[in-house]
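Undergrad: Sharing a sequence plus its predicted fold:
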Amino acid sequence: MGTTIYLDHAAATPMHPEALARMLPYMTEQYGNPSSIHSYGRDALAAVTEARETLGAALNVSGRRILFTSGGTESDNLAILGLAARNQNAGHVITTGTEHHAVLHACERLEQLGVQVTYLPVDKTGRVNPEEVRRAIRPDTFLITIMLANNETGTLQPIEEIGAIAQEAGVLFHTDAVQAFGTVPLDMRRLPVDLMSLSSHKIGGPKGVGALYVGDKVLLQPLLYGGTQERNRRAGTENVPGIVGFGAAAALTASRLAEKRAYLESLRELLLGELSRLLPTGAFLINGHETERLPHILNVSFPGVSAETLLMNLDLASVCAASGSACTSGSLEPSHVLTAMGMDKSCVSSAIRFSFAPVTTKEEIVRAAEIVATFVCR
């Protein structure tokens, strides 16, 4: 797809060649089951263990704290539903209205089971007030689940403050860090977080594999029953190639994090500068927090322009962007994130998300801005 300009890396990133190279042997000659006791099984188990330790090192914790899953959605579900089951599906959970649907729909399921859920509001930048979290805590609150960074706007939540409030109240704290991992430094020895969800295909690893960081105070009820894999917390034969690829991608990302962040920030600033140069004042507005945000996401509204029409025209011109989360791109519903931020309908319905990766070039950004401006002006 040589001439296509891909600006939807928040949905999926291309696999890093080194991650793919590390995976290939486990798809061909090293095909053992990690639960087998012979040499093939031991080799597979060693590969999984190495990847687990690599993920742990990226978070500055022991690999024993890492539980492999099929992706971010399962990690979110296991954290929320697994804790609720331990709490006998009773009590109270706190979240926000701007979470990924993997969290929101899991919370809706909790409500069906009898758990009470408080959905906190956010301000116009998409951030929740930590004091609102404090006020929402009840004697029967057993979990706070608030994402680290929003996948549509890139807005960062005040995780350290919320975590400190949770610890003070003796409440477990889960954060969905799927979009943040690989662009934000994460030190789990410093962050007051008990559970953290991660995904491979956001950082140059394969799809179909994720992880859940589980703190030492946390007891989870498994969602899957069968074998004793993942220390009895997640049954099923491990996805050895996927886990190996995830580990390789995590190692590569961790080794270049500062350099990666600086480059992504330069791409974002370049796109903003080009749009400002090519479009009249007031033709677009930026959604999300001005400074507390991820470097690789730019969410922009073009009032008066239909996002669906603009995306179709961009696609015809070989520019790939999005109107929100990839998981809901087939839905005709307006973005629940932007709606929760109090934006008017014209801004919600005209919002486009551009997202970048280290493979994105500055030439692609300049060309994409020209194409966007052409269609917006038309």
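TA: Good, I have the coordinates.
Undergrad: CA atoms for contacts and neighbours, from now on please.
TA: OK.
Undergrad: which residue is nearest the centroid of the chain?
TA: In the chain, the C-alpha closest to the average C-alpha coordinate belongs to residue 178, at a distance of 2.3 Å (Cα atoms, centre = their mean).
Undergrad: Now do that one against residue 284, distance only.
TA: Distance, residue 178 to residue 284, using Cα to Cα, to the nearest Å: 28 Å.
Undergrad: same question, residue 364
TA: From residue 364 to residue 284 the distance is 20 Å (Cα to Cα).
Undergrad: Then residue 89?
TA: Distance from residue 89 to residue 284, counting by Cα to Cα: 45 Å.
Undergrad: Settle it for me: which of those two has more neighbours?
TA: Remark: of residue 89 and residue 284, residue 284 carries more neighbours, 21 against 18, as counted by other Cα atoms under 10 Å.
Undergrad: Show me the contact partners of the longest helix anywhere in the chain.
TA: Secondary structure assigned by DSSP state H gives helix 257-278 as the longest helix of the chain. Helix 257-278 is contacted from outside by 182-185, 295-298, 356-358, 361-362, 365-366, 369-370, 373, using Cα atoms under 8 Å, 6 or more residues apart in numbering.
Undergrad: Assess the claim that residue 42 and residue 31 are in contact.
TA: No: the criterion here is Cα atoms under 8 Å, and residue 42 misses it with residue 31 at 10.9 Å.
Undergrad: can you tell me which residues contact residue 144?
TA: 93-95, 166, 171-174.
Undergrad: Check it against this one:
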Amino acid sequence: MPVYLDHAATTPLSAPALAALTQELSRSANPSSLHGSGRRARATVEQSREVIAAAAGAHSSEVIFTSGGTEADNLAVKGLFWQRRDADPRRTRILASSIEHAAVQDAVEWLQKHEGAEAVWLPVDETGTVRLDALAAELADGGADTVALVTVMWANNEVGTIQPIADVVALAREHGIPVHSDAVQAFGSVPVHFKDSGLSAMSVSAHKIGGPVGAGALFLGRDVKLVPVLHGGGQERGVRSGTLDMPSIAAFAAAAADAAAHLAGESLRIATLRDTLIAGVRQAVPEAVLRGADPQQNPAYRLPGNAHFTFPGCEGDSLLFLLDMAGIESSTGSACTAGVPRPSHVLMAMGLDEDTARGAQRFTLGHTSTPGDVEKFVAALPAAHAMAKQAGMAAHVSTIQTASTRG
């Protein structure tokens, strides 16, 4: 069996989620139907809503089911923008951190291109933490009057840095501006409490916590209004139309309950594995650089399962494939459009140059991770790194020689 170190992308179904999914798939019905089977399906959905709400510190009426984190992000960003702009045409600015997931980043850019929005990308420091002074400056001197919403992720999906959400909300609240947070990576990994956060909207996804792919939720404050993206039957408070996937929702709830029940112990276990992994990488490849908040100095500001490194002189894609051949599954964390690899926008926002950013590799742990997984990875890393670095250097020399002959 390969060693799976890509839990940030998706984590295997938990045993309770698999049991719930299997059971409900055998007796599913439309939760909007009025007959007995429909009412039973509706009861399952509502019970699941209560379980998921409790796991996230929310009221059940604040849970809007979606197909996943991407839909939840789009619904929040677009819906809040339209609602706020319609109420006051001056509100066209969206303040977003420069390290947002593509689901938020692309939604903002779409609004900018098609709906007259103005995107303001808030800078981050070298650890990937959003700069609160930059946010405050955008809200000062009447600037808040033109802001539709603020969106800052709870924890970054690449380098694992946890953001100061309470401070972001406090700054925005002074001006009555709603704040959305993509909490897809945080929910189920660190304590997340929607009510206490003061957020207007928060996105989560089932398959990051041991639930099935294709289920997620937008937590939306009971007094918060937004314009729907989908129109149809008026399900989910009229915010998200569409027939609810009852089996997946039941499995989502089972995964959420399991994650919440074991959060403290699992976070500590996984963080211990992460620290062992980090130490192993530093010993095996001393030149590797850990990116994001240092867990030894600021453990509360890094996800417990995230270890992200850059390897100088080494192409991340090369290292990924060589590790894969050795039975280790990881991720570069970088975007790839139309088959053309590009350096991570997160690392670039953190101040890294393009060559350094191309050497990225993300190792993420989850509920199935074991000490043996870490041992196997650390044992396989030196040879894979040496080959990847050799390949990277050869490619660099070839490029220089080609440029010289043309020059």
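TA: Perfect, I can see it now. Here the structure is a predicted model, which is why all the values come from computation and not from measurement.
Undergrad: what's the TM-score here?
TA: With the length set by TM-score structural alignment, normalised by the length of structure 1, the two chains reach a TM-score of 0.96; 373 aligned residues with a Cα RMSD of 1.5 Å.
Undergrad: still on that earlier bit, in structure 2, which of the contacts of residue 144 of structure 1 still touch?
TA: Compared against structure 2 with both residues aligned by TM-score structural alignment, their matches' Cα atoms under 8 Å, the contacts of residue 144 of structure 1 retain 93-95, 166, 171-174.
Undergrad: Most neighbours of all those residues, which one?
TA: When these are compared by neighbour count (other Cα under 10 Å), residue 174 ends up highest, at 28 neighbours.
Undergrad: That one -> structure 2?
TA: The alignment partner of residue 174 of structure 1 in structure 2, by TM-score structural alignment, is residue 180.
Undergrad: picking that back up, now intersect the contacts of residue 144 of structure 1 with the helices, please.
TA: residue 166.
Undergrad: Out of the contacts of residue 144 of structure 1, which is nearest to residue 326 of structure 1?
TA: Distance ranking of these against residue 326 of structure 1, using Cα to Cα, places residue 95 first at 21.3 Å.
Undergrad: Would you mind confirming that that closest one makes contact with residue 122?
TA: No: contact between residue 95 of structure 1 and residue 122 fails when scored by Cα under 8 Å: they sit 10.7 Å apart.
Undergrad: From residue 114 of structure 2, how far off is the equivalent of residue 87 of structure 1 over in structure 2?
TA: In structure 2, the residue matched to residue 87 of structure 1 (TM-score structural alignment) is residue 84. Relative to residue 114 of structure 2, residue 84 of structure 2 is positioned 16 Å away (Cα to Cα).
Undergrad: same check, this time on residue 401 of structure 2
TA: 45 Å.
Undergrad: in a helix, that's where the match of residue 87 of structure 1 is, yeah?
TA: Yes: judged by DSSP: H, G, I helix; E, B strand; the rest coil, residue 84 of structure 2 forms part of a helix.
Undergrad: Could I get the contacting residues of the residue lying closest to it once chain neighbours are set aside?
TA: In space, and not counting its chain neighbours, residue 84 of structure 2 is closest to residue 148: 5.5 Å by Cα to Cα, 6 or more residues apart in numbering. By Cα under 8 Å, 6+ apart, residue 148 of structure 2 lies in contact with 80-81, 84-85, 91-94, 177-178.
Undergrad: Now for those residues: which two are most distant?
TA: 92 and 178, at 13.4 Å, using Cα to Cα across these.
Undergrad: sorry, back to before: by how much does the longest helix of structure 1 deviate from structure 2 on average?
TA: Taken over the aligned residues, the distance from helix 257-278 of structure 1 to structure 2 averages 1.1 Å (mean Cα distance after the TM-score superposition for structure 1).
Undergrad: secondary structure class for the residue nearest to residue 84 of structure 2?
TA: Going by three-state DSSP: residue 148 of structure 2 is strand.
Undergrad: corresponding residue for it in structure 1?
TA: By TM-score structural alignment, residue 148 of structure 2 lines up with residue 142.
Undergrad: returning to what we had before: could you export the contacts of residue 144 of structure 1 as JSON lines, including distance to residue 304 of structure 1?
TA: Shown next, in JSON lines, are the contacts of residue 144 of structure 1 (distance: Cα to Cα, whole Å):
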{"residue": "93", "distance to residue 304 of structure 1": "39"}
{"residue": "94", "distance to residue 304 of structure 1": "36"}
{"residue": "95", "distance to residue 304 of structure 1": "33"}
{"residue": "166", "distance to residue 304 of structure 1": "42"}
{"residue": "171", "distance to residue 304 of structure 1": "45"}
{"residue": "172", "distance to residue 304 of structure 1": "44"}
{"residue": "173", "distance to residue 304 of structure 1": "40"}
{"residue": "174", "distance to residue 304 of structure 1": "38"}
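Undergrad: That's all I had, so thanks and see you.
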